[in-house]
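> okay, sequence plus prediction incoming.
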Amino acid sequence: MPPPLDSVESPSVKATYVFHKGSPKPVPVRSVREALTIISSPEYKKKCGRMVLQTSEAEAEKVLEKLRVLDLSDDEQSDDGFKPPFPILSTMDLNVFSQALRVPDFDTCKKLICENLNYVINLNTDRPTILHQGMRANAFHLAAKIGFIDLMKHILKILVDIRKLSDLYKCNHPVSMAHTSNHLIVSFLTTPDKMGNIPSAIARKADETQTFDFLNALIHCLDKKNPIEVPPCEDFYELIELSNVVNKN
């Protein structure tokens, strides 16, 4: 039986904790995978739950305390007092982005993503934003169907830049954000739509051969045993045309 999390004393060993703004204290869990399941639950989604990796509960408590004392004006607060990094988008807003994607209009898509990351990532759940509710389709599903590789590369470049991602999330915890980065990369590449098709399968069925090859190559760069805890291999960064590898745990 593995030792309790509280018995780990080595400063080099980090434990995984989850919490939301209403939590009395951080809750230790056994793995990042378990943490991701918890923060995806209805309660944690509603209260913007977060996962952190820290050497002790005291360190995790410091992170929670920072979340509690966020300086928010009344008109910026959600029901539980937490301010998401970007405003929540309406269905009409998402439709504008979807239309630009389908054109495809890269400059408009890039501009909208820069203004609000929620166009592609639901920051309350750390999941790809659903742009087509009926098909449960996110940006990668729609882009794969029309061979919009440039948009997919742009999104992936945001995801692998831990420093930029931390700024966007307003979360100054690189190790935790590195896991969020890996989780989002895996989600974009492997999440199926309502028909059970992941983006690479959609590209193949649409005869977008170049896009299929691109997505398939990216998937092969993921760690087979634990893609969420281990960053993609070096080839991944070459495929998205990024010379500097920035996703390092």
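Arrived safely, thanks for sending.

> C-alpha from now on. contacts and neighbour counts both.
Will do.

> in the protein, which residue is most central in space?
L184 (3.4 Å; CA atoms, centre = their mean).

> strands along this structure, start to end?
Listed in chain order, the strands of the chain (DSSP state E) span 15-19, 27-29, 50-54, 121-122, 127-128.

> so the helix of greatest length in the chain versus strand 15-19, what angle?
When the chain is parsed with DSSP state H, its longest helix is helix 174-190. Per axes from the mean of the first three to the mean of the last three CA atoms, to 10 degrees, the angle that helix 174-190 makes with strand 15-19 is 80 degrees.

> tell me which residues in helix 174-190 are buried?
174-190 (16 or more other CA atoms under 10 Å).

> and that helix, what does it pack onto?
Other helices and strands packing on helix 174-190, by 3 or more CA pairs under 8 Å, 6 or more residues apart in numbering; DSSP states H and E, are strand 50-54, strand 127-128, helix 149-160, helix 162-169, helix 199-205, helix 209-220.

> A further structure is provided below for comparison with the first:
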Amino acid sequence: MHSPTNNSVISNGINCSNTIYYGVYVPIDAKDYSEGPYVFQDKVEALKLAKRNKKARFKAFQFYHEAAEFAMNGSECPNNNHTITGLFTSKLSETTQTIGEKSSPFKGPKPQELVELRKAIESGNYKFVKETIWQNPRYLVSNGDTPSILQEGPRYNALHVAAKSKNAEIAELILSTISNTEFIKLLYGDDNQQNAEDRTAVLLDLYLNTPNKGLNETPLHFAAKHGAAEVVELLVSYPQCDKSTRNKFHKSAAEIICERADGNNIQAVKNKIQLLLQDSYYVPVLRAEDNSLPPTVGEPFSPTTPPVLNKDPLSPRLEIHAYAGPMDKKEAQEFRRVWKTPPRTLNFNSPSRKPNENVSVTSLRYKDPDKGLERIGKRLAKDYDVSWKEYWSFLGKFS
């Protein structure tokens, strides 16, 4: 039985500490009841168990008895203030009623409303999707704190649908929204920042790595299989994305690239996705938050080993404002070397400049301190045939 550790204080069912309990519900056909209810204080361990069973559900609680009830029955206290775990039954007093997590003020959408959202994602109706999910967060988050299902049967969530539709813009909207603590605070009417951060972490992992029913494929499988290179690039940019997950046929995303792709130039798309699913590296532009330091070209990094930018709390805070990639490690190191000491001249396309007229790189860096380094990097990215992303504050994202 996964019971509270000795350093928590339980008195008459009341949690007298700040401990959070994570209950994992596993359906009866997959559960060993000799182990008791699956209740953890370590969120990572709870997630590991939940991910091993595709039918499992995961939820955090303030009280142990609530987590135990959820772990055994898939719901909290369904029988009039009795905790029924299959191993014990106890009458709860008035002071120990289920008061753990706040319930959301939003009602779950009707099935036809979820179908409408799915069709909007498939058709690329970005404005409708954004307005809908912010008007009612339950379109993305179910009552069980898991991704809402937009298509029964195969059990597609919104990210499955966006990946299958090859729509990177809406896939990015979905991931950035469920990663936004303000969205989670809106969902629960709870201003606690730590609670919101914990929930976003769980939701992000579930959206990225939950397989569908039947083929057991994650959104990454969908994107790779349909040749959606931009979606693949987005998904693997998240360190939480598990590239090793295998589908019903024991194949990873890397083993089914472009199996369902159509259109021209499929081989080029396949090559790009293969590179993305390897250990990819990016070369960033680093700028001080207060602009007290000149911008610099940072060391190559990969999503699995993100850069440590602010080791010294007394130094100006550095942020990534643009990046080029993906590339393999050797290519990224070469790109950085050329970017730091580029040729004295580079050809920049401009309506006011003749095609063969060159611009001094040194001059550009000093004359355009806000975007000069980015302009050089963007031009080099074009020469190296790699993607280029810049952060635009008015959009609140990289584009």
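Thanks, I have the structure now. Note that this is a predicted model, so its numbers are computed, not measured.

> let me see the TM-score of these two.
Once superposed, the chains reach a TM-score of 0.63 (TM-score structural alignment, normalised by the length of the first structure), with 191 aligned residues with a CA RMSD of 3.8 Å.

> rewinding a little: make a markdown table from the strands of the first structure and add mean neighbour count to it.
Output for these, formatted as a markdown table (neighbours: other CA atoms under 10 Å):
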| stretch | mean neighbour count |
| --- | --- |
| strand 15-19 | 24 |
| strand 27-29 | 18 |
| strand 50-54 | 24 |
| strand 121-122 | 18 |
| strand 127-128 | 20 |
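
> with distance to P42 of the first structure added, can I get those in JSON lines?
Listed next are these as JSON lines, based on distance: least, CA to CA, whole Å:
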{"stretch": "strand 15-19", "distance to P42 of the first structure": "13"}
{"stretch": "strand 27-29", "distance to P42 of the first structure": "17"}
{"stretch": "strand 50-54", "distance to P42 of the first structure": "13"}
{"stretch": "strand 121-122", "distance to P42 of the first structure": "14"}
{"stretch": "strand 127-128", "distance to P42 of the first structure": "14"}
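
> which of those sits closest to P87 of the first structure?
strand 121-122 (10.8 Å; CA to CA).

> in terms of secondary structure, what does the closest one contact?
Against strand 121-122 of the first structure (3+ CA pairs under 8 Å, 6+ apart) you get strand 127-128.

> for the strand it packs on, give me the average deviation versus the second structure.
Comparison of strand 127-128 of the first structure with the second structure after fitting gives an average deviation of 0.7 Å (mean CA distance after the TM-score superposition for the first structure).

> and that strand, which stretch of the second structure?
Matched against the second structure by TM-score structural alignment, strand 127-128 of the first structure falls on residues 146-147.

> distance between the matching stretch and the chain's centre?
12 Å (CA atoms, centre = their mean, to the nearest Å).

> excluding residues flanking it in the chain, which one is nearest the aligned residue in the second structure for T190 of the first structure?
Under the alignment defined by TM-score structural alignment, T190 of the first structure is paired with N209 of the second structure. Leaving out its chain neighbours, the residue that sits closest to N209 of the second structure by CA to CA, 6 or more residues apart in numbering is T218, at 5.6 Å.

> and if you look at A162 of the second structure?
Closest to A162 of the second structure by CA to CA, 6+ apart is A171, at 5.4 Å.

> surely the residue nearest to the centre of the first structure is in contact with P128?
Yes: contact criterion CA atoms under 8 Å: L184 of the first structure and P128 qualify, at 7.2 Å.

> so what's the residue nearest to the centre of the first structure up against?
D126, R127, P128, L159 (CA atoms under 8 Å, 6 or more residues apart in numbering).

> what's the answer for T209 of the first structure, then?
A203.

> just the one 10 residues further on next, same as before
With contact taken as CA under 8 Å, 6+ apart, I219 of the first structure is in contact with L189, T190.

> and the gap between it and V186 of the first structure?
I219 of the first structure is 8 Å from V186 of the first structure, where distance means CA to CA, to the nearest Å.

> repeat for E59 of the first structure
From E59 of the first structure to V186 of the first structure the distance is 28 Å (CA to CA).

> same check, this time on P3 of the first structure
For P3 of the first structure, the distance to V186 of the first structure - CA to CA - is 30 Å.

> burial measure for the aligned residue in the first structure for N125 of the second structure, as a count.
Aligned counterpart of N125 of the second structure in the first structure: D105 (TM-score structural alignment). Other residues lying near D105 of the first structure total 14 when counted by other CA atoms under 10 Å.

> and for R138 of the second structure?
Using other CA under 10 Å: R138 of the second structure sits among 23 other residues.

> so what corresponds to it in the first structure?
Looks like R138 of the second structure aligns to N118 there (TM-score structural alignment).

> pretty sure its match contacts L89?
Yes: the pair N118 of the first structure / L89 is scored as a contact, 7.0 Å apart, by CA under 8 Å.

> ok so, going back, what's the closest of the strands of the first structure to F148 of the first structure?
Per CA to CA, nearest to F148 of the first structure of these: strand 127-128, 16.6 Å.

> who touches the closest one?
Counting by CA under 8 Å, 6+ apart, V120, I121, N122, N138, A139, L184, S187, F188 sit against strand 127-128 of the first structure.

> what's the closest of these to K45 of the first structure?
Of the contacts of strand 127-128 of the first structure, the one sitting nearest to K45 of the first structure (CA to CA) turns out to be N122, at 10.2 Å.

> how about the contacts made by the nearest residue to the closest one once chain neighbours are set aside?
In this structure, N122 of the first structure finds its nearest non-sequential neighbour in T129, 4.9 Å apart by CA to CA, 6+ apart. Listed by CA under 8 Å, 6+ apart, the contact partners of T129 of the first structure are N118, Y119, V120, I121, N122, N138, A139.
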